[in-house]
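Asks: A structural model of the following input is requested.
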Amino acid sequence: MVQPLVRKIVTYAEEVLIEGRREVPRPTRFAAAAAVIRSPWRGDKFTEDLKPAILSHATLLGELLVPRLMDLAGGAAAVEAYGKAAVVGADGEVEHASALIHTLRFGNMLREAVGGTSYLSFTNKRAGPGCSIDIPMTHIRESGTRSHFLTISFNIPDAPADDEIVIAIGAATAGRPHHRIGDRFEDMKEMGISSNNTVLKEG
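Replies: Just a heads-up that it's a prediction; the model follows:
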């Protein structure tokens, strides 16, 4: 199997101390770790079966990124929200970006590291060098907790090149500072909506 050809690893972190002109109750840390890789499907006109490259890449990318993200976040126990993203260069398909993050071989590594049960929020798109890499996040266990509907954004000036894919994961150590809009479960209770109504529950 072809192993991932990693050109660079990029990490990003920020710590929020003041929001809305008020100090936050405790500093909130946002962190991301990304790998810039050569696309395993570069140069192909169309690849019907993406699975061989998924099998050879996804687990190794998780092993590469998850420990770095945990270090940036201050340890797995500190993580309250998480997400993932992939950006394919101009010569690739969005499906190529999707393939490497939408597999349990990748996502479960982050989920298991932090004891999460929620799905990992995601973005996958095609773009060029310097584009915004946006990682949406939700609470690691309580997906309806709106305080943890978050996004971490950063960019890599020289990536992705046309034949590359950027694979990224993100984490936050708390919800939005001074969050005060409640959560969807409160809305459901106020509106008399049954918890069995999965469509409205996910809205």
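Asks: rest of the way, CA atoms for contacts and neighbours
Replies: Noted.
Asks: check what contacts the longest strand along the chain and list those residues.
Replies: For the chain, the longest strand by residue count, based on DSSP state E, is strand 22-38. Contacts of strand 22-38 from elsewhere in the structure, counted by Cα atoms under 8 Å, 6 or more residues apart in numbering, are 4-18, 61, 65-66, 68-69, 72-73, 152, 159-160, 163-175, 177-178.
Asks: and the very next helix or strand once past it with strand 22-38, angle?
Replies: Where DSSP states H and E defines the elements, the next helix or strand beyond strand 22-38 is helix 51-73. Calculated by axes from the mean of the first three to the mean of the last three Cα atoms, to 10 degrees, helix 51-73 forms an angle of 150 degrees with strand 22-38.
Asks: remind me what helix 51-73 packs against, helices and strands.
Replies: For helix 51-73, the elements it packs on are strand 6-19, strand 22-38, helix 94-101, helix 104-114, strand 164-172, judged by 3 or more Cα pairs under 8 Å, 6 or more residues apart in numbering; DSSP states H and E.
Asks: got the buried residues for it?
Replies: Across helix 51-73, burial judged by 16 or more other Cα atoms under 10 Å covers 53-59, 61-62, 65-70, 72-73.
Asks: what's the helix or strand containing Ser153 packed up against?
Replies: Secondary structure from DSSP H and E places Ser153 in strand 150-155. Applying 3+ Cα pairs under 8 Å, 6+ apart, we find strand 150-155 packed against strand 22-38, strand 132-139.
Asks: would you do the same for the sequence below? I want to compare the two.
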Amino acid sequence: MSLEIRKIVCFEEETLVEGFKKAEKPLRMLAVAAVVKNPWAGRYVEDLKPVVRDYGPQLGKLLTDRICDLAGGAENIEAFGKAAVVGLNGEIEHASALIHTLHFGNFYREAVEAKSFLSFTNTRGPANAAISVPMMDKNDGGRRSHYLTLQFNINDAPADDEIVVVLGGATGGRPHHRIGDRYQELKELGHDVENPAAV
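Replies: Below you'll find the predicted structure:
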């Protein structure tokens, strides 16, 4: 089954003023989305792996190349995330299948030399549904300045038999971030900063 892409959508947002104060450095948040035909639409398929292994690398490379170009180079991406929205004739599992695979995500992680996992959303909705891409620092999951969410929509996607697959990126953290990082609170609470997962 061949990958059918109906369109590719690029989205960019640049924040110059936040909270009534000019940003010291404008924040660019970016997304690249592929609107693809859902190969499993309208039926239950037990084994999703063959399509995932076929589509994952194709989508991973395409979207990674596009978002790195949009950012002016992979080195400019500090925070990242991913999302998928399946149309109404599909399952949430179909959205999940295309983004929760190393065959897809590793292209992006390797391009930006990341240590963190890609934060994500996977949802179902009609055309023009909100697409939310949560992001975090590519190397430090506890760095709260880079907890960001980019939201946009595509007026004619997903159709009932489509999936929108998205990569998101940001060139920095929130302007004027001042809530600190997770590590300060771990220390305050007397927890092990070196092993935060134990909390």
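Asks: now for the spatially most central residue of structure 2: which residues touch it?
Replies: Structure 2 has Lys82 as the residue nearest its centroid, 1.7 Å off, counting by Cα atoms, centre = their mean. The contact partners of Lys82 of structure 2, taken as Cα under 8 Å, 6+ apart, are 99, 118-121, 133-135, 165-168.
Asks: that one -> structure 1?
Replies: Counting by TM-score structural alignment, Lys82 of structure 2 lines up with Lys84 in structure 1.
Asks: that match: which element?
Replies: Lys84 of structure 1 is part of strand 81-88, with elements assigned from DSSP H and E.
Asks: cool, Met188 of structure 1 as well?
Replies: In this structure, Met188 of structure 1 sits in helix 184-191 according to DSSP H and E.
Asks: on that earlier part again, hey, which of the helices and strands packed on strand 150-155 of structure 1 is tucked in deepest?
Replies: strand 132-139 (a mean of 24; mean count of other Cα atoms under 10 Å).
Asks: how about that strand, aligned to which bit of structure 2?
Replies: The aligned range for strand 132-139 of structure 1 in structure 2 is 130-137, by TM-score structural alignment.
Asks: burial check on the aligned partner of Ala161 of structure 1 in structure 2, number of neighbours?
Replies: Superposed on structure 2 with TM-score structural alignment, Ala161 of structure 1 falls opposite Ala159. Neighbour count for Ala159 of structure 2, taken as other Cα atoms under 10 Å: 21.
Asks: for Ala159 of structure 2, which residues are in contact?
Replies: 87-88, 126-127.
Asks: out of the contacts of strand 22-38 of structure 1, which are buried?
Replies: Neighbour-count burial within the contacts of strand 22-38 of structure 1 applies to 4, 9, 11-13, 61, 65-66, 68-69, 72-73, 152, 159-160, 163-175, 177; the criterion is 16+ other Cα under 10 Å.
Asks: helix/strand/coil for Gly128 of structure 1?
Replies: Secondary structure, DSSP: H, G, I helix; E, B strand; the rest coil: Gly128 of structure 1 is coil.
Asks: likewise Pro175 of structure 2?
Replies: The three-state label given to Pro175 of structure 2 by three-state DSSP is coil.
Asks: so what corresponds to it in structure 1?
Replies: So, by TM-score structural alignment, Pro175 of structure 2 is matched to Pro177.
Asks: for its match, which non-adjacent residue is spatially closest?
Replies: Spatial nearest neighbour of Pro177 of structure 1, excluding adjacent residues (Cα to Cα, 6 or more residues apart in numbering): Val24 at 5.8 Å.
Asks: so who does the closest residue to Met70 of structure 1 other than its chain neighbours touch?
Replies: Spatial nearest neighbour of Met70 of structure 1, excluding adjacent residues (Cα to Cα, 6+ apart): Ala76 at 5.4 Å. Ala76 of structure 1 is in contact with 70, 113-114, counting by Cα under 8 Å, 6+ apart.
Asks: quick check: Ala76 of structure 1 vs Leu110 of structure 1, distance?
Replies: Noted for Ala76 of structure 1: a distance of 9 Å to Leu110 of structure 1, by Cα to Cα, to the nearest Å.
Asks: of the contacts of Ala159 of structure 2, which are reproduced in structure 1?
Replies: Among the contacts of Ala159 of structure 2, the contacts conserved in structure 1 (both residues aligned by TM-score structural alignment, their matches' Cα atoms under 8 Å) are 87-88, 126-127.
Asks: aligned partner of Thr149 of structure 2 in structure 1?
Replies: If you follow Thr149 of structure 2 across to structure 1 using TM-score structural alignment, you land on Thr151.
Asks: list the contacts for that match?
Replies: Contacts of Thr151 of structure 1 by Cα under 8 Å, 6+ apart are 134-137.
Asks: ok, and the closest non-adjacent residue to it?
Replies: Nearest residue to Thr151 of structure 1, sequence neighbours excluded (Cα to Cα, 6+ apart): Pro136, at 4.3 Å.
Asks: wouldn't that neighbour be in contact with Asn124 here?
Replies: No: counting by Cα atoms under 8 Å, Pro136 of structure 1 does not reach Asn124; the two are 10.9 Å apart.
Asks: now which residue in structure 2 aligns to Gly115 of structure 1?
Replies: Matched across to structure 2, Gly115 of structure 1 falls on Glu113, judged by TM-score structural alignment.
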